[in-house]
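> pasted the sequence and its predicted model underneath.
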Amino acid sequence: MVTRPTPADKQVTALVRDATAAPSMHNAQPWFFRYFRRSRTFEIHADQARAMPHSDPQNRGLHIGCGAALLNLEVAAVHEDLRPDTALLPDPTDPALVATVRLTHAAADRSGLGALYPAIHRRHTSRYPFGEREIPDAVREELRAAADAEGAILTFPTAWHLQEVLELAREAEARNATDRGADEDLVRWTRTDAASAATADDGVPHYAFGPRRRGGKAPVRDFAGSRRVPGREAADFEHHPQLALVSTAHNRPEDWLRAGRAVERVLLLATLRGLAGSFATQPLEWSDLRWPLRDPVAGTGYAQTLLRLGYGPQGPGAPRRPVSDVLDVQP
């Protein structure tokens, strides 16, 4: 019998480094990986210490972040000629165990995941102004297909629905500006001075805030909140923002994970197609604002996240926790 080699610890470390390049709410990076050498299996755990009970009371955003990291892990595995066999929420008694991924022998990549690998470390959240150039229909169709491959639905609000979504985002921003809990989350997960930004390995540093919005309609979260950031400039944002809603048929933790996988697959493909992206999740953090976001044509489903896409700067990379802090290797 031929014994197939197991991934060396160095390769496992590289896979987790790729996985953790995923986006997460406020860059909290709410994940932990455990790798079992004997079975060649990863466990991905949700890190409840990095949850946001006020802004994300159901842990929906936390699961979306873990789903994005899971997708990156699969992309990196396929790139290394490994086949990831994934199970979502495999243990009903342990809800923090969000997925397992067993690495098996190489197989033909019929999923298209391997082609996304070059975008993993190129993709950054961009809170800068985008141009007014429209995303071609062919690219939109590709992005829709990417979400569909992960069991989610991607729609581009237009006309009155787009205006409704923008109004909901503005309403959420206004509420957040006077909401103590939302402000506490910003204080915990943002770094407004050079010293903390230089040493932090999580959260959103001031250099990734982007400029203050002087004009335009783009729903960009101001991570500075009420705090002043010296030297931060103001800019005009796009007047015709291009938004994309990621929705699922149901609203369970498994759906949140699928939404996270879909979000990252869409963003990786968008990066390869020359697009930049950011999140506009403010209205999703208020239960009464989330429901009106849904697709008015279908009238069903649950909005899970809102993306802003367009042609513009990719944005700077946000810090990442060392792999040694998020990976435990077992025999």
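Cool, the structure landed.
> contacts and neighbour counts: CA atoms only from here.
Noted.
> quick one, what contacts Asp202?
Listed by Cα atoms under 8 Å, 6 or more residues apart in numbering, the contact set of Asp202 reads Asn27, Ala28, Gln29, Trp189, Ala318, Pro319, Arg320, Arg321.
> which of the residues you listed tops the neighbour count?
Within the contacts of Asp202, neighbour counts (other Cα atoms under 10 Å) peak at Gln29, which reaches 26 neighbours.
> isn't that residue up against Thr20?
Yes. Taking contacts as Cα atoms under 8 Å, Gln29 lies within contact range of Thr20: 7.4 Å.
> okay, one more to line up with it:
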Amino acid sequence: MTAHPLDTNAVTALVAAATAAPSLHNAQPWRFRFLRRSGVLRLYADLERGLPRTDPERRGLHLGCGAALCNLRVAAAAAGHAAVVRLLPDPADAELLAEVELDRAAPGDASLAQLQPAIRRRHCSRLPFRAEEIPAAVTQRLCEAARAEGAQLLFPSAWHVRSVLELVRDAEGREALDPDLRGETARWARTEPSGGAEPADGIPAEAFGPRPRSGAASVRDFAVGRSTHGRGWAAFEENPHLALLGTASDLPADWLRAGQALERVLLRATTDGLVASVTSQPLEWEELRWAVRDPVSAMAQVQMVLRLGYGPAGHPSPRRPVTDVLEVL
């Protein structure tokens, strides 16, 4: 039991920060349970919000929940609370992904605390970026952020970037021919502009970004062939800055670590003035995923492809209220 457990209001604020994390199709597949007597906050997978066609192994679900866990740790550190995390603490309960012991008597992690302002500013940008190089000092900080979470961030060479872009297009073609996959995407991606009572999850039409008129776009087209009112066309960057996020192995604990690393990298990027988008399309097909890996690197398992650069911030996607995802016992 912690010496100074948090009260419910403090935990509610931490969970609100956690739910600002990105997730596949913004399905927000997480639930939290706070045990007041012990000061332990539990993170559960919400399997009803899984994507059985897009993410049958629930790798993406774990990444999203890992990203939420990272946000929670950042917010806790900024509030001056220590957080001790145990991943997959109960082998008999596959839905229990992590336990976080919170204590306001011990100091928080200063390196995480400095990322807290970026939590609300971070949005996936599916807009064109400027043709501007990212300084080496910035990419080094991004790589260090991934390493701090037990993952690796790699900026592949130009020829491998082209290979990854071809795999993205291959995955798009496969999705276009799969009615079940298109239907699952359509469930979470709304083509009509927001108005009135907006849903608290999914991708709003305003966040789709324009269709690429030219350039090498690696962003996912959530319209999937459907018409979208007012959606225009734009020229994307010819040579996008892609990065591969990966881990040494490919088990659920690795997916949770990769999710924490992904969010820490995105928060670091936001802090340094970058914008980003992510794509998992070629990673969702077993026969394509192996080819995403850079053969000259030591990265064993690619977990996410990131596009980084300088440009306009993306449109925010909605979030479920904390009351829907937090249970206090």
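Arrived safely. What you are looking at is a predicted structure, and each value in this text was computed from that prediction instead of being measured.
> picking up where we left off before, between Gln29 and Thr20 of structure 1, which contacts overlap?
Arg320.
> would you list the contacts of Asp202 of structure 1 in a markdown table and tack on distance to Asp222 of structure 1 and secondary structure?
Below are those laid out as a markdown table (distance: Cα to Cα, whole Å; DSSP: H, G, I helix; E, B strand; the rest coil):
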| residue | distance to Asp222 of structure 1 | secondary structure |
| --- | --- | --- |
| Asn27 | 14 | helix |
| Ala28 | 17 | coil |
| Gln29 | 20 | coil |
| Trp189 | 13 | helix |
| Ala318 | 16 | coil |
| Pro319 | 18 | coil |
| Arg320 | 21 | coil |
| Arg321 | 23 | coil |
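> distance check, Gly314 of structure 2 against Ala217 of structure 2.
Distance, Gly314 of structure 2 to Ala217 of structure 2, by Cα to Cα, to the nearest Å: 15 Å.
> the more surrounded of those two?
Counted by other Cα under 10 Å, Gly314 of structure 2 and Ala217 do not tie: Ala217 has more neighbours, with 24 against 20.
> aligned counterpart of the more buried one in structure 1, please.
Residue pairing (TM-score structural alignment): Ala217 of structure 2 is matched to Ala218 of structure 1.
> so its match sits right up against Phe237, yeah?
Yes. Contact criterion Cα under 8 Å: Ala218 of structure 1 and Phe237 qualify, at 6.1 Å.
> can you pull the contacts of Phe32 of structure 1?
Counted by Cα under 8 Å, 6+ apart, Phe32 of structure 1 has contacts Ile44, His45, Ala46, Asp47, Val326, Leu327.
> circling back: looking at the contacts of Asp202 of structure 1, spot the one nearest Ala195 of structure 1.
Closest to Ala195 of structure 1 out of the contacts of Asp202 of structure 1 is Pro319 (13.6 Å), distances taken as Cα to Cα.
> strands of structure 2, residue ranges please.
30-35, 40-45, 82-87, 96-103, 152-154, 211-214, 233-235, 241-247, 275-279, 301-309, 326-328 (DSSP state E).
> among those, which is nearest Gly60 of structure 2?
The closest of the strands of structure 2 to Gly60 of structure 2 is strand 301-309. By Cα to Cα, the value is 8.6 Å.
> the closest one vs structure 1, mean deviation?
Taking mean Cα distance after the TM-score superposition for structure 1, the mean distance separating strand 301-309 of structure 2 from the aligned residues in structure 1 is 0.6 Å.
> off-centre distance for that strand?
If you compare the mean C-alpha spot of strand 301-309 of structure 2 with that of the full chain, they lie 10 Å apart, counting by Cα atoms, centre = their mean, to the nearest Å.
> same check on stretch 219-233 of structure 1?
21 Å.
> cool, and stretch 11-26 of structure 2?
Worked out by Cα atoms, centre = their mean, stretch 11-26 of structure 2 lies 10 Å from the chain centre.
> much appreciated, bye for now.
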